[in-house]
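Student: My questions are about this predicted structure, shown below with the sequence.
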Amino acid sequence: MQDVAREAIRTYVETTSRRELLDRVLDEELPRYAESLERLGQ
């Protein structure tokens, strides 16, 4: 039972950490390239 709980916690932490990292990168970098992305979309 402990192994199942550890694995569940490990998976949650890894997923949450990746999600937070992706959100932070998008928040910081997307505005930087917004004009270029807009031009590519036209």
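Tutor: That came through, no problem.
Student: Could you use CA atoms for every contact and neighbour count after this?
Tutor: Will do.
Student: Just name whatever secondary elements the helix or strand hosting Glu38 is in contact with.
Tutor: Assessed by DSSP states H and E, Glu38 sits inside helix 34-41. Packing contacts for helix 34-41, counted by 3 or more CA pairs under 8 Å, 6 or more residues apart in numbering; DSSP states H and E, involve no helix or strand.
Student: Alongside the first one, take a look at this:
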Amino acid sequence: MQEVARQAVRDYIERTSKRELLGRVLDEELPRYAEALERLGR
């Protein structure tokens, strides 16, 4: 039972960490390419 709980915590941390990393990357890099993305959207 303890191993199941440990794995659940590991999985949660991994998912949360990836989500936070993606958010940071988008916040930092998206503005850099905003003009190009806007042109592609036309």
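Tutor: All right, it came through fine. Please read all numbers here as calculations on a predicted model, not as lab measurements.
Student: The helix holding Glu38 of structure 1 vs structure 2, average distance?
Tutor: Aligned to structure 2 and superposed, helix 34-41 of structure 1 gives a mean residue distance of 0.3 Å (mean CA distance after the TM-score superposition for structure 1).
Student: which stretches of structure 2 form helices?
Tutor: Applying DSSP state H to structure 2 gives helices spanning 2-29, 34-41.
Student: Make CSV out of the ones you listed and add mean neighbour count.
Tutor: Formatted as CSV, those follow (neighbours: other CA atoms under 10 Å):
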stretch, mean neighbour count
helix 2-29, 11
helix 34-41, 10
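Student: Need the distance between the two termini of stretch 27-42 of structure 1.
Tutor: Using CA to CA, to the nearest Å, one end of stretch 27-42 of structure 1 lies 22 Å from the other.
Student: how far apart are stretch 11-19 of structure 1 and its match in structure 2?
Tutor: Looks like 0.3 Å for stretch 11-19 of structure 1 (mean CA distance after the TM-score superposition for structure 1).
Student: Just the residues contacting that stretch, thanks.
Tutor: Residues outside stretch 11-19 of structure 1 that contact it (CA atoms under 8 Å, 6 or more residues apart in numbering): none are found.
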